[in-house]
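Q: here are the coordinates; sequence isn't available:
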């Protein structure tokens, strides 16, 4: 997984600076309101993020779970990014991320499990922080340079086959054997009946469905998030966050205050980021492989920055 993250960061370092350079100074410095960041300030915030994660990636290797966080609004304000030369910021961001690639490549595999604390979070592994850094980076780059035309809308009955393919490909991404995937075949099918009986929303990018989520009510104030899947090429690029934020807004709007889900072990930390906590577990069809049962109470949720 970490190799894919490194590859993605190197790709961004290659393709993003020319696109930033193309933005004229007026657009780059424009603020829609005094409290909103300009594109220039968003890029400055990404430099601040790189600075703080640089410390996390290094210090967690030799300190015992150091606490490292930053007040992002004050960092942007006191750095006065709005009045710095645009090309200086672009070059600084580019070179800092090249250095982070070097740092990440130099981390011993066993040290990826070392932990670090942030302001509102319990111990997080270096591996998680690296993945989260890239997701946060892409989220803000999308604000500076909109990359994709996307929308989320209710799935139609005729979407069942494409949603089934998304489910199967997403499961395969996590390295399950062909034997296991074949055994799970009946569980990975999204039928027309399923779409009709549950709340199913698809994420469309450039007119193509690339992911979806589904949920159903368990009582008047509770729902269960049943599925959340993306095509492999979109995993780890911020689209999971897009789906989760849409889902959370959707259930808030209908007065829901409790959400449960059965997570895969490899996605548990993704849900942690939205305030879900493990409340139990059960054994899957694979012997000695346990799936976390997770819960979020909406009035207690926390966000990770």
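A: Good, I have the coordinates. Small disclaimer: the values here were computed from a predicted structure and weren't measured.
Q: when you work out contacts or count neighbours from here on, use the C-alpha atoms and nothing else.
A: OK.
Q: hang on, isn't residue 76 packed against residue 43?
A: No. Judged on CA atoms under 8 Å, residue 76 makes no contact with residue 43 at a distance of 9.6 Å.
Q: here's the one I want to compare it with:
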């Protein structure tokens, strides 16, 4: 597996990875349809925010993106194709992100986790600090997580 910066022409591929990962958990099709706009990877943001892909045999199998507007940074997306879940791709992406943010001397990163991904982020060392309202379904609450980089 190789980690590398994402290219703007891969925006649709990354959106597909995010949607496949989200669909893996069996959420309602109407909810998933609503997720598309939230999960869509925007080419223009790729030019100003770090987007890193995990590539296996020439295929994108996962990625992350980070917003660097302040400290803490915000993990915007971290998704892995379902067939690659549990094989270290997410862990490798997380470790890469942590190292990159530490190199920028940031103190922490926050994220709003999909409830299905809460065990992963907890294993990575993030802790829940509150809740956020889902952009797709206002009745759905997302665990707000923080990982200290220092």
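A: Thanks, I have it. Here the structure is a predicted model, which is why all the values come from computation and not from measurement.
Q: for the longest strand seen in structure 1, which outside residues touch it?
A: Secondary structure assigned by DSSP state E gives strand 208-219 as the longest strand of structure 1. Residues from elsewhere that reach strand 208-219 of structure 1 (CA atoms under 8 Å, 6 or more residues apart in numbering): 162-163, 166, 198-204, 223-231, 234, 243, 247.
Q: just give me the match in structure 2 for residue 275 of structure 1.
A: Under the alignment (TM-score structural alignment), residue 275 of structure 1 maps onto residue 125 of structure 2.
Q: and its match, how far is that from residue 142 of structure 2?
A: Taking CA to CA, to the nearest Å as the criterion, residue 125 of structure 2 is separated from residue 142 of structure 2 by 17 Å.
Q: and if you look at residue 115 of structure 2?
A: With the distance defined as CA to CA, residue 115 of structure 2 ends up 6 Å from residue 142 of structure 2.
Q: the more surrounded of these two?
A: A direct count of neighbours by other CA atoms under 10 Å for residue 115 of structure 2 and residue 142 places residue 142 higher, at 20 against 13.
Q: isn't the more buried one right up against residue 132?
A: Yes. Contact status for residue 142 of structure 2 versus residue 132: in contact at 5.1 Å, counting by CA under 8 Å.
Q: so what sits against both of the two?
A: Here residue 142 of structure 2 and residue 132 share the contacting residues residue 112, scored by CA under 8 Å, 6+ apart.
Q: got a list of what the match of residue 275 of structure 1 touches?
A: Listed by CA under 8 Å, 6+ apart, the contact partners of residue 125 of structure 2 are residue 147.
Q: sec struct for it, please.
A: coil (DSSP: H, G, I helix; E, B strand; the rest coil).
Q: thinking again about what came up before, and residue 76 and residue 43 of structure 1? which has more neighbours close in?
A: It is residue 43, of residue 76 of structure 1 and residue 43, that has more neighbours when counted by other CA under 10 Å, with 26 against 20.
Q: residues contacting the more buried one?
A: Under the criterion of CA under 8 Å, 6+ apart, the contact list for residue 43 of structure 1 reads 89, 90, 93, 140, 141, 144.
Q: include secondary structure, distance to residue 27 of structure 1 and neighbour count when you put those into CSV, please.
A: Written out in CSV, the entries for the contacts of residue 43 of structure 1 read as follows (DSSP: H, G, I helix; E, B strand; the rest coil; distance: CA to CA, whole Å; neighbours: other CA atoms under 10 Å):
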residue, secondary structure, distance to residue 27 of structure 1, neighbour count
89, helix, 15, 18
90, helix, 15, 20
93, helix, 19, 21
140, helix, 16, 17
141, helix, 15, 19
144, helix, 10, 20
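Q: reformat those residues as JSON lines; add distance to residue 170 of structure 1.
A: Below are the contacts of residue 43 of structure 1 laid out as JSON lines (distance: CA to CA, whole Å):
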{"residue": "89", "distance to residue 170 of structure 1": "37"}
{"residue": "90", "distance to residue 170 of structure 1": "34"}
{"residue": "93", "distance to residue 170 of structure 1": "32"}
{"residue": "140", "distance to residue 170 of structure 1": "25"}
{"residue": "141", "distance to residue 170 of structure 1": "25"}
{"residue": "144", "distance to residue 170 of structure 1": "28"}
